[in-house]
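# here are the coordinates; sequence isn't available:
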């Protein structure tokens, strides 16, 4: 792995644990010699991630749509800042530049990024790991729902298991670094079962 991408909020959220986790995770990314790829903003948890990795001497690559430049406030101190025309282009560049993806607390934009990268992996479009860093139980309800999608046969268990879920940073890195993408096919929906 060379670069890890963090998906997170451009706001702070209500809990100090979210900021603390963003800082700790980004610091650890830099300490391990990885570059940090993220959304390019100086606001909220996004800015905290960039600042922490930069303070540790890390490389930080931001990708920001021009339309969000004023709203999310582009970070002026990054190693690289790529301005793109759309959210689609942003996600495509994040995927191209990254070797794995970590979602920490965030809103619908974070969910969009998480699900798109995980979907692409389940389709075999890339073999990169996706992870939820479940800070202060933020993703507990989502995790229960995702388990339900496999229980009710809308998602193959192998695809559900592709998403790493951790609360401990060291264990998170151990699983990201040891990730091997499963070789699983798609389904045939006519009979209502997946193969």
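Arrived safely. If you're wondering where the values come from, they're calculated on a predicted model, not measured in any experiment. Numbers count the residues shown, from 1 in each chain.
# from here on, contacts and neighbour counts on C-alpha atoms
Will do.
# Show me what counts as buried in stretch 126-142.
With burial defined by 16 or more other Cα atoms under 10 Å, the residues of stretch 126-142 counted as buried are 126-135, 139.
# what comes up buried for stretch 98-117?
Taking 16+ other Cα under 10 Å as the basis for neighbour counts, the residues of stretch 98-117 that come out buried are 98-106, 110-111, 113-114, 117.
# what ranges do the helices span in the protein?
Listed in chain order, the helices of the chain (DSSP state H) span 16-31, 44-55, 87-97, 108-122, 140-151, 157-160, 169-177.
# would you list those in a markdown table and tack on distance to residue 69?
Formatted as a markdown table, the helices of the chain follow (distance: least, Cα to Cα, whole Å):
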| stretch | distance to residue 69 |
| --- | --- |
| helix 16-31 | 21 |
| helix 44-55 | 13 |
| helix 87-97 | 12 |
| helix 108-122 | 15 |
| helix 140-151 | 30 |
| helix 157-160 | 34 |
| helix 169-177 | 31 |
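# Of all pairs in the buried residues of stretch 126-142, which one is the farthest apart?
126 and 135 (26.4 Å; Cα to Cα).
# Return the member of the buried residues of stretch 98-117 nearest to residue 85.
The shortest separation between residue 85 and any of these is 16.4 Å, and it belongs to residue 113 (by Cα to Cα).
# Make sure that closest one is actually in contact with residue 91.
Yes: the criterion here is Cα atoms under 8 Å, and residue 113 meets it with residue 91 at 6.8 Å.
# Just the terminal-to-terminal distance for stretch 132-148.
Between the opening and closing residues of stretch 132-148 lies a distance of 17 Å (Cα to Cα, to the nearest Å).
# now that stretch: how far from the chain's centre is it?
Distance, stretch centre to chain centre, for stretch 132-148: 14 Å (Cα atoms, centre = their mean, to the nearest Å).
# neighbouring contacts of that stretch?
Under the criterion Cα atoms under 8 Å, 6 or more residues apart in numbering, residues 17-18, 21, 102-105, 160, 163-169, 172 lie in contact with stretch 132-148.
# Just the buried ones out of these, please.
Buried residues within those, counting neighbours by 16+ other Cα under 10 Å: 18, 21, 102-105, 160, 163-166, 172.
# coming back round to it: tell me which of the contacts of stretch 132-148 is nearest to residue 34?
The nearest one, if we look at the contacts of stretch 132-148 relative to residue 34 and count by Cα to Cα, is residue 102, at 13.0 Å.
# Below is an additional structure, to be compared with the one above:
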């Protein structure tokens, strides 16, 4: 993986572990020669990821909608800052520019990005690894719900492994690097669906 899209929150939770985690993720990716593609913000976990990667000499490409640039939240210290018209263009750029997706703790926007990456993988719009860093057990309930969707039958067996979840970044990156694409819906016949 030469570049990874990092999905995370723009908020700064009171618990300092979250900002430290985000900074460590950016630094680790940079030290491994993996560029960061992210939401282009300077606040919260977003800013910490970018700051960690930049401090370690890494490439950081921010992709931010015009409306947020006007709100003075853009990180102008990125290697490259791409300004797009809206959220759909932003998420498309994440997919086009990256070789995989790495989700760390975040809120509603982070969930939107994660589930779109999962949905697009399931359909066949991309065949890239979708990693979820379940630091501090943050995503325990989400992973339980994902298992529930699999058990009930809303996620096909062929797609049950799309989300690659780990508690530790090193193990997650190793699993993402070893990712084997699954059979997407676009390649299935009606009897497989």
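That came in fine, so what should we check first? These figures come from a predicted structure and were not determined experimentally.
# quick one: TM-score?
A TM-score of 0.94 describes the superposed chains when it is computed by TM-score structural alignment, normalised by the length of structure 2; 191 aligned residues with a Cα RMSD of 1.6 Å.
# export the buried ones among the contacts of stretch 132-148 of structure 1 to JSON lines and tack on distance to residue 3 of structure 1?
Below are these laid out as JSON lines (distance: Cα to Cα, whole Å):
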{"residue": "18", "distance to residue 3 of structure 1": "22"}
{"residue": "21", "distance to residue 3 of structure 1": "19"}
{"residue": "102", "distance to residue 3 of structure 1": "11"}
{"residue": "103", "distance to residue 3 of structure 1": "14"}
{"residue": "104", "distance to residue 3 of structure 1": "16"}
{"residue": "105", "distance to residue 3 of structure 1": "20"}
{"residue": "160", "distance to residue 3 of structure 1": "24"}
{"residue": "163", "distance to residue 3 of structure 1": "18"}
{"residue": "164", "distance to residue 3 of structure 1": "17"}
{"residue": "165", "distance to residue 3 of structure 1": "19"}
{"residue": "166", "distance to residue 3 of structure 1": "19"}
{"residue": "172", "distance to residue 3 of structure 1": "15"}
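# quick check, nearest of the residues you listed to residue 60 of structure 1?
The nearest one, if we look at these relative to residue 60 of structure 1 and count by Cα to Cα, is residue 102, at 14.8 Å.
# Thought residue 4 was touching the closest one, still the case?
Yes: Residue 102 of structure 1 lies in contact with residue 4 (Cα under 8 Å); the separation is 7.5 Å.
# about what we covered before: please flag which of the buried residues of stretch 126-142 of structure 1 sit within strands.
Judged by DSSP state E, the buried residues of stretch 126-142 of structure 1 include 130-133 as members of strands.
# just to revisit the earlier point, winner for burial among the helices of structure 1?
The highest mean neighbour count among these belongs to helix 44-55 (a mean of 24), with neighbours defined as mean count of other Cα atoms under 10 Å.
# Against structure 2, what's the mean shift for that one, could you check?
Per the superposition on structure 2, helix 44-55 of structure 1 and its aligned residues are separated by 0.2 Å on average (mean Cα distance after the TM-score superposition for structure 1).
# For that helix, which helices and strands make contact with it?
helix 16-31, strand 35-38, strand 60-65 (3 or more Cα pairs under 8 Å, 6 or more residues apart in numbering; DSSP states H and E).
# contacting residues around residue 23 of structure 2?
For residue 23 of structure 2, the contact set (Cα under 8 Å, 6+ apart) comprises 45, 48-53.
# my bad, should have said residue 177 of structure 2
For residue 177 of structure 2, the residues meeting the contact criterion (Cα under 8 Å, 6+ apart) are 1, 129.
# Now with 10 Å, please.
Residues in contact with residue 177 of structure 2 (Cα atoms under 10 Å, 6 or more residues apart in numbering) are 1, 99-100, 128-129, 171.
# List just the nearest of these to residue 82 of structure 2.
Distance ranking of the contacts of residue 177 of structure 2 against residue 82 of structure 2, using Cα to Cα, places residue 99 first at 17.8 Å.
# how close does that closest one sit to residue 165 of structure 2?
With distances defined as Cα to Cα, the gap from residue 99 of structure 2 to residue 165 of structure 2 amounts to 17 Å.
# again, but for residue 29 of structure 2
With the distance defined as Cα to Cα, residue 29 of structure 2 ends up 17 Å from residue 165 of structure 2.
# same question, residue 43 of structure 2
With the distance defined as Cα to Cα, residue 43 of structure 2 ends up 25 Å from residue 165 of structure 2.
# do residue 81 of structure 2 as well
To residue 165 of structure 2, residue 81 of structure 2 is 29 Å away according to Cα to Cα.
# cool, and residue 192 of structure 2?
If you go by Cα to Cα, the gap between residue 192 of structure 2 and residue 165 of structure 2 works out to 26 Å.
# likewise residue 177 of structure 2?
Counting by Cα to Cα, the separation of residue 177 of structure 2 from residue 165 of structure 2 is 13 Å.
# which residues are in contact with both of these two?
Counting by Cα under 10 Å, 6+ apart, the residues touching both residue 177 of structure 2 and residue 165 are residue 171.
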